[in-house]
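**Student:** quick one, structure for this:
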Amino acid sequence: MPFTPARPDPSQPSVRINLLSDTQTKPTPAMRAAMAAAEVGDEQVGDDPTVNALCDRVAELLGKEAAVFMPSGTMCNVAGLLAHCRPGDEILAHRTAHILSREGGTHAALGGFQITGLDGADGKFTPDTLRTALHPRTRYEAAQTLVSVEQTANIGGGTIWAKADLDAVVAIARERGMATHMDGARLLNACVATGISAREMSAGWDSVWIDFSKGLGAPVGAVLAGTRDYIDAVWRWKQGLGGSMRQAGIIAAACIHALDHHVDRLADDHTHARTLARGLAQIAGIDVQEPETNLVFFDPAGAGITAADMVKALRVKGVTLATMDGRIRACTHLDVNAAMIEDTLGMVRDIVRGV
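**Tutor:** Modelled structure (predicted):
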């Protein structure tokens, strides 16, 4: 089932509590001030000092040689994989991975890639599952070129790949001469939750990116890192996809501000997610997946109401969430506080009582 957020309805009250996604965050006043004061230049020819500073900082953060600023995380994935693979190549990823389920078939359309979805609980496949999926290199089958993981696993419930499993996947890929790519849209959520640094978490991975427009609270942007030669190849695709920008320092400044001020506070989002999950679990008939980061997936069917109807009922009350793969997803973020969590729980209880 596709991602289906509740559609805005002018006849309904305005949104008071936005749990739809961490992409819904608004720039803080301090972030807006940083953007207004940003030194800028032409990013496309390498003359924007703020973009350059951001890319250098993310490359250092992730332990890579170089990095490139992108308008979106999807472009990081698309351009990143186009730089890794050739038409006809096979990519191995979890069956719910963003590159397979949320990017409109672009990898097949532009790259001619075959993405094979691997099974596994909570959005993650095991190293053994990866080994089983490998086949001998023959002219009869697609060349298996790349292994991709998503940290954290969105549809899996915001779950965290264990460092040992990440290392095992890298080792298996290297044995087979395959490249590795980490979709790190919420990588820093995993780092804050585990205490493992971003450099350590992404060690050994050929390419990795982080998104700034989710929990970090910037209005737009993501940064992809890897070797210098790889980033040069990515830049060719960024140019061709229309991702090159001009005075992009204005938005890069928001990302730098986020790194300075919004990383450690991701722990608050995780706390709010756990509070929400505990409260939902206490309502008879609601099945809740225990959150590991800032995503809470739950199913109210046992309480006599469908996920879609629950989302509609909450929207009438000014709370917006999304249905995803038959469940409700609530996402905590910078603009959600503890009082909003308690208000949401109260409204869910009222709706269930009404049922």
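**Student:** drop to CA atoms for contacts and neighbour counts, all remaining ones
**Tutor:** Noted.
**Student:** pretty sure M31 sits in a helix.
**Tutor:** Yes - secondary structure of M31 (DSSP: H, G, I helix; E, B strand; the rest coil): part of a helix.
**Student:** for it, which non-adjacent residue is closest in space?
**Tutor:** Nearest residue to M31, sequence neighbours excluded (C-alpha to C-alpha, 6 or more residues apart in numbering): A254, at 5.5 Å.
**Student:** from D183, how far out is that neighbour?
**Tutor:** From A254 over to D183 the distance is 21 Å, taken as C-alpha to C-alpha, to the nearest Å.
**Student:** with V316 instead?
**Tutor:** Computed as C-alpha to C-alpha, the V316 to D183 distance reads 35 Å.
**Student:** how about the helices in the stretch 251-355 of the chain?
**Tutor:** Counting by DSSP state H, counting those that start in this stretch, the stretch 251-355 of the chain has helices at residues 266-281, 307-316, 338-354.
**Student:** hmm, who's touching the first one?
**Tutor:** Counting contacts by C-alpha atoms under 8 Å, 6 or more residues apart in numbering, the residues outside helix 266-281 that touch it are 189, 192-193, 215-216, 286-296, 331-334, 336-338, 341-342, 345.
**Student:** Proceed likewise with the subsequent sequence, for comparison:
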Amino acid sequence: MNKIIDFRSDTVTKPSEGMLDAMLHAKVGDDVYNEDETVQALEQKLARQFNMEAGLFCPSGTMTNQIAIKCFTQPMDEVICDQTAHVYRYEVGGIAYHSSASLRLLHGERGILTPELIEPEVNDENIHYPNTSLVVLENTVNKGGGKCYSLSQIAPIHHLCNLKGLKIHLDGARIFNALAATGDEAHQYGQYFDGISICLSKGLGAPVGSVLLGNKETIAKAKKIRKAFGGGMRQAGFLAAAGIYALDNNIERLKDDHHHAKTLAYALAESNYVHHVVPVETNIVLFEVAKGYAAKTVQKFKEKGILCSTTNHSTIRLVTHLDISPAMVDETIEIIRHLK
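**Tutor:** Below you'll find the model as predicted:
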């Protein structure tokens, strides 16, 4: 094999020629002075798409999530999320660091929460308890193997949050993968969330950037927090142009990534060294090998030119994306079948 096939993440993609051309010809200005029309176009485009009032372009999904949580909480509040949630597992304890809030961790099925799980964990008013103020959902669930919520699952959670006076934020890092899998419409999402974080550098293939959506008041507050976080960018339109190109050109093809992931999962399920394959819904494949052998198996794949990663001592993750071609999938399947 002459070429490395990289399944470590859908963040490893490179900009296409069309995306690079869009970046090269972007009209830019100083975004901190509200003078970058391409950034504004991206923010407005996503806000319209998800039926929300405004947007804020940031360097990363971690930043958009952490800004949202700070907008929706006060010190000594408590945030409800699943124990697999990205905001808990992979954001460096940012909720405690930035917002001085505690976490109530739930155990949903592959990261999917329900009103029945959430309601008993909402604290009563009591001097000993933190104030429950926010619920965070993740769609799709990274550590759940790309499992996704449908709007029919989100609606009753939103209803509960309304009854309890809670804000609700969506870590929509792979929201377009969820939409491709469920057939739901993006414009229906705005009615259910106070904040939505959308990543452009995962399945959509932009080199960097996420957008936080909310009402105008939330986004005005978020912009000041972004500045305090060091996230105010200047001629950011070159990056925003990549995001606009991704939204215009790379959404429909996400179904190809899902097909590739399912094809790989079928091959893995037939391999004698694979103990279990988590059912695939989107573009993430999780499979289990003998306990303690995940790192060794990843190394064997690497020696064959296949890059993937471990999630624990027995579980391996493959992520499909726009830089993975059908020929690469076929080549990977041959390696899966003959790996020893």
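**Student:** quick one, strands of the first structure?
**Tutor:** Along the first structure, the stretches classed as strands by DSSP state E are 4-5, 17-18, 66-70, 90-94, 114-118, 144-150, 179-184, 207-211, 222-226, 287-288, 295-299, 319-320, 322-324, 327-331.
**Student:** JSON lines for the ones you listed, including distance to S197 of the first structure?
**Tutor:** Listed next are those as JSON lines, based on distance: least, C-alpha to C-alpha, whole Å:
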{"stretch": "strand 4-5", "distance to S197 of the first structure": "33"}
{"stretch": "strand 17-18", "distance to S197 of the first structure": "29"}
{"stretch": "strand 66-70", "distance to S197 of the first structure": "18"}
{"stretch": "strand 90-94", "distance to S197 of the first structure": "24"}
{"stretch": "strand 114-118", "distance to S197 of the first structure": "27"}
{"stretch": "strand 144-150", "distance to S197 of the first structure": "16"}
{"stretch": "strand 179-184", "distance to S197 of the first structure": "13"}
{"stretch": "strand 207-211", "distance to S197 of the first structure": "13"}
{"stretch": "strand 222-226", "distance to S197 of the first structure": "16"}
{"stretch": "strand 287-288", "distance to S197 of the first structure": "29"}
{"stretch": "strand 295-299", "distance to S197 of the first structure": "21"}
{"stretch": "strand 319-320", "distance to S197 of the first structure": "33"}
{"stretch": "strand 322-324", "distance to S197 of the first structure": "30"}
{"stretch": "strand 327-331", "distance to S197 of the first structure": "23"}
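**Student:** in a markdown table: those, plus mean neighbour count.
**Tutor:** Shown next, in a markdown table, are the strands of the first structure (neighbours: other C-alpha atoms under 10 Å):
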| stretch | mean neighbour count |
| --- | --- |
| strand 4-5 | 16 |
| strand 17-18 | 21 |
| strand 66-70 | 25 |
| strand 90-94 | 24 |
| strand 114-118 | 19 |
| strand 144-150 | 24 |
| strand 179-184 | 24 |
| strand 207-211 | 28 |
| strand 222-226 | 27 |
| strand 287-288 | 20 |
| strand 295-299 | 25 |
| strand 319-320 | 24 |
| strand 322-324 | 22 |
| strand 327-331 | 24 |
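**Student:** how about those, which one is nearest V170 of the first structure?
**Tutor:** Of all the strands of the first structure, strand 179-184 sits nearest to V170 of the first structure, with 6.7 Å by C-alpha to C-alpha.
**Student:** now find how far off-centre that closest one is within its chain.
**Tutor:** 12 Å (C-alpha atoms, centre = their mean, to the nearest Å).
**Student:** distance check, the equivalent of E35 of the second structure over in the first structure against A203 of the first structure.
**Tutor:** When the first structure is aligned by TM-score structural alignment, E35 of the second structure is paired with D47. Look at D47 of the first structure and A203 of the first structure: by C-alpha to C-alpha, they are 30 Å apart.
**Student:** neighbour count: those two, which is higher?
**Tutor:** A203 (18 against 15; other C-alpha atoms under 10 Å).
**Student:** do I have it right that D77 of the second structure meets N131?
**Tutor:** Yes - between D77 of the second structure and N131 there is a contact at 4.5 Å, judged by C-alpha atoms under 8 Å.
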